[in-house]
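Trainee: Starting from these lines, generate the structure:
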Amino acid sequence: MRFAKVAAASAAVLLLAGACGGGGEESGSGDVPKELTVWVMGDSQPKLVDYFKEVDAAWKEKHPESSVKAEFIPWADVQKTLTTALAGGDAPDVLEVGNDQVSNWASQGALLDITKPTEEWGDAKDMDQAALEYGRFDGVQYGVPWFSGVRTLYYRADWLKDLGLEAPTDWKSLVDVAKKIQDEKDVPGFCAPTDFTNGIASFIWSNGGEIAVQDGDKWEGRLTDAKTKEAIEFYAGLNSKEKVSPKGAMNANELDACLPEMANGKLGMYIDGSWARGAMEETAEDKKVVDEIATVPMPGADGIAPAMAGGSDLAVFADGESTEAATELMLLLGNKEWGDKYAEAAGFFPAYPEMLDDEKYTKTGDAKASAEQAKNTKFFPATPKWNKADLDQKILPKAVLSIAKGEDADKVLKDANDELTKTLNEKVE
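Mentor: Here you go, the predicted structure:
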């Protein structure tokens, strides 16, 4: 799952040891190459650099003549970089893949079948089984969960305290609190960007609706179902009916429309992930404003709304020259010890539910809210065509935008549902 839009000109490369060359070019002891390469999506933050230094040391304990090299690939470059690798360019041994993109890359032949080693892997039984299943395509395991991330509700705690209000826990209180913030603080109460499938999905799921369901080999869009329609109309209505959302939220995403406003004291509430606080601190003109922002689980129709189970999987590149060693490294990175360490270093959550109760994930602030939210999650349709429907065609965001502009919801959702069903059922080549 793509967590943040990272602007960078090129991939940052971290050489963790003195060995040179790409993975598999030279052999060390046995069938283990002198160097194995891991592609990590995002920027090379200091904590992640330190993490891979420790991984390299752990790998060397078993394979003294082999090293681990991590290359950080900006999210904006992922599609192009993987496509180039698939076409025969420089390729990694192990790679991070957004969990909603595993089926897409697996269908193109980029990922190795890791069904057998995963079935024989002891830690797999303690993973989030839904997340593990999400790493399968056509009954074959191609990815294993590395970490998870969820969105929560960010709100101005100081403002709510001044107004004698509690953080909202359902749709009704969300609107009530948003209107009171708007009346008293003269800023929009809640930001509801229309180009925000992850957030919109939570509203749909919390009302008992679905975006699409699989029936045998076919996918059926559910955008016209009564509960889904009700949720979409409620969300769109935060802009058009309740008018608690800023005008800039129309045809915009949360990063552009909401985060800067929240960071600079011009917004009462919005939905984003734990990774957003760092961006707010960078954006804020007055850092003290960010200190007043708190988080709680997302309010649903009646109680906590399910969050999109964001996160990334680890996979092995199918055309790598040392797939056996790469699989061993992948399972090392994803095991309980190193999976937990990466989640903590990256600011996310481990793929093992039992770890969510650890004090470091539940103690205070954002971690506490996110850990609670992480226990209530759902996944997008597990099909290679979901990326096309959402990222390319933007079927759901366009429908929400049209309804927010006042177009007939029945017609908009029927057309969108027909397009969604058609796209999800396109033949995978």
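Trainee: CA atoms for contacts and neighbours, from now on please.
Mentor: Will do.
Trainee: Give me the nearest residue to Gly265, chain neighbours excluded.
Mentor: Val289 (6.4 Å; Cα to Cα, 6 or more residues apart in numbering).
Trainee: burial of the one you found, as a residue count?
Mentor: By other Cα atoms under 10 Å, 17 other residues sit near Val289.
Trainee: same thing with the one 5 residues further on?
Mentor: Other residues within reach of Ala294, judged by other Cα under 10 Å, total 19.
Trainee: Are we agreed that it is in a helix?
Mentor: No - counting by DSSP: H, G, I helix; E, B strand; the rest coil, Ala294 is not found in a helix; it is strand.
Trainee: Hmm, Tyr154 and it touching each other?
Mentor: Yes - counting by Cα atoms under 8 Å, Tyr154 is a contact partner of Ala294 at 5.7 Å.
Trainee: and the residue nearest to Gly265, what element?
Mentor: In the assignment (DSSP states H and E), Val289 maps to helix 287-291.
Trainee: Report all helices and strands that that helix contacts.
Mentor: helix 276-283 (3 or more Cα pairs under 8 Å, 6 or more residues apart in numbering; DSSP states H and E).
Trainee: I'd like the structure of this one too, to check against the first:
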Amino acid sequence: MRRRLLALVCVSASLLTGCGLMPQGDGGGRRTVTVWLMKDSASPDFLRRFTEDFERTHTDLDLDIRIQEWTGIGPKVQAALKAGSGESAAGEDLPDVIEVGNTQVPQYVDKGGLLDLTLESLRDWGGDRWLPGLAEPGRLRGTQYGIPWYAANRVVIYRKDLFAEAGVKTPPRTRAEWLDATARLDEGPAQGIYLAGQDWYTLSGFIWDEGGELAEERDGGWKGALDTPAALRGMDFYRRLQALGEGPVAADEEHPPQADVFARGAVAQIIAVPGLARAILAQNPDLEGKLGFFPVPGPTADRPGSVFTGGSDLIVPRNTDDREGALAVVDALTGEKWNSELARTMDYVPNKADLADAVAGEEGVAAMAKGAAQGRATPSTPEWAVVEADNPIKAYMTAVLSGGDPETEARKASRRITELLQVTLN
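Mentor: Next up is the predicted model:
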């Protein structure tokens, strides 16, 4: 995904390098599998333990795990996918397995060069149980190319003390309860909620809850869909919730960073990944023990609201010279044992909802895991990156929150999204 959600972790950069973390094999018939993983996705200790276990149980394989920077990774992956067998990518051995952002997968599929993993996902890897927000963007035209590894999504971070003072005894479970509780909180000394006007990831969840979409595939192409009745209902809920605080209508959640706003102590709630609580406490240690977490409420109490799911998938280049070794690595990293261990170590959501017990002991991550079961991703088309670069959704939100007619502004934004989705990426 273009904008990472990984405020969840803080791994010392000094422990990671751009070259292999593990020594390569010393011959004797053993083969080396080269794996590209992204910086801060897994701790060095996790990678050491995983490598030791993998090489012990796969006596013919050695792992060469190479840590990559997110900045500039797109062109580097594209170059690796285009390279011929035996060539190198930017001075490195060609990767056999690559970690990519879940919503990046369509871009790599569009250029070719990925191995079809549909059979393995259905036969061996429990693909029918994957989180939809990870699995769906890894699938294009019925073929599975990206294998879900880990997820992260937004929850509500709230002040337990302010909730108690306002008489809100339990976290709301429905949208109606949420609006009522937030209105009561907003009558006190703090904002009921700090919600920036251009937080389009959060808006997406409200639209999905209403049965709407950001864009739809129709007649062989993609078209903007913000002007549908369902999408307009999602925007109307966003408008009502956002009005119960003082979030800027013409800025997103990073301008200013909402952790900074929350840390100043005059906010009852924000919508963010739970790891943001660390940044809040670093700025305001007096809030220690006062922060709580609950899933974004849905229209009814039977399930949480829909949320945008970020995270990573694993892909296998078609030019790998060790398909068997690559599949063994994917199998191990995404399997129950090590996927659960990664989630516990890094405060992630595992790749299957039925593995959520692995993080049940952490309040914020447990809330995140409940929401992840209703997770979604952006439209599965390579051109969506162009939409995000221009982002008419943000301009639409600001226009509506500034008093513009929702239907008029939604039609305008939908037309722009349609135009952008007709762009062919080079």
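Trainee: Give me the TM-score for this pair.
Mentor: After superposition, the two chains reach a TM-score (TM-score structural alignment, normalised by the length of structure 2) of 0.84; 410 aligned residues with a Cα RMSD of 3.1 Å.
Trainee: compared with structure 2, how much does the helix holding Val289 of structure 1 deviate?
Mentor: Compared with structure 2 after the fit, helix 287-291 of structure 1 shows a mean deviation of 2.4 Å (mean Cα distance after the TM-score superposition for structure 1).
Trainee: Show me the contact partners of that helix.
Mentor: Helix 287-291 of structure 1 is contacted from outside by 263-265, 277, 280-281, 284, using Cα atoms under 8 Å, 6 or more residues apart in numbering.
Trainee: The stretch 151-300 of structure 1: helices as residue ranges?
Mentor: According to DSSP state H, counting those that start in this stretch, the stretch 151-300 of structure 1 carries its helices in the segments 157-163, 171-185, 197-206, 226-240, 254-257, 259-263, 276-283, 287-291.
Trainee: from the contacts of helix 287-291 of structure 1, which two are the most distant?
Mentor: Greatest spacing in those, by Cα to Cα: Gly265 and Arg277 (13.9 Å).
Trainee: Distance check, Pro317 of structure 2 against Met38 of structure 2.
Mentor: Using Cα to Cα, to the nearest Å, Pro317 of structure 2 is found at 16 Å from Met38 of structure 2.
Trainee: Return the residues in contact with the residue positioned nearest the centre of structure 2.
Mentor: Using Cα atoms, centre = their mean, the residue of structure 2 that lies closest to the mean C-alpha position is Gly310, 0.5 Å off. Contact analysis of Gly310 of structure 2 by Cα under 8 Å, 6+ apart lists 1, 4-5, 101-103, 133-134, 151-153, 377.
Trainee: With Gly234 of structure 2 instead?
Mentor: Gly234 of structure 2 makes contacts with 203-204, 206-210, 212, as judged by Cα under 8 Å, 6+ apart.
Trainee: redo that, cut-off 10 Å
Mentor: By Cα atoms under 10 Å, 6 or more residues apart in numbering, Gly234 of structure 2 lies in contact with 203-213, 226.
Trainee: Surely Val40 of structure 1 and Val94 touch.
Mentor: Yes - judged on Cα atoms under 10 Å, Val40 of structure 1 makes contact with Val94 at a distance of 8.9 Å.
Trainee: Distance from the helix holding Val289 of structure 1 to the middle of the chain?
Mentor: From the chain centre to the centre of helix 287-291 of structure 1 is a distance of 25 Å (Cα atoms, centre = their mean, to the nearest Å).
Trainee: List the buried residues of that helix.
Mentor: By neighbour count with 16 or more other Cα atoms under 10 Å, helix 287-291 of structure 1 contains the buried residues 289-290.
Trainee: Stretch 250-267 of structure 2 now?
Mentor: 250-253, 258-259, 261-263, 265-267.
Trainee: Straight-line length of it, end to end?
Mentor: 19 Å.
Trainee: aligned partner of Gly98 of structure 1 in structure 2?
Mentor: Under the alignment defined by TM-score structural alignment, Gly98 of structure 1 is paired with Gly101 of structure 2.
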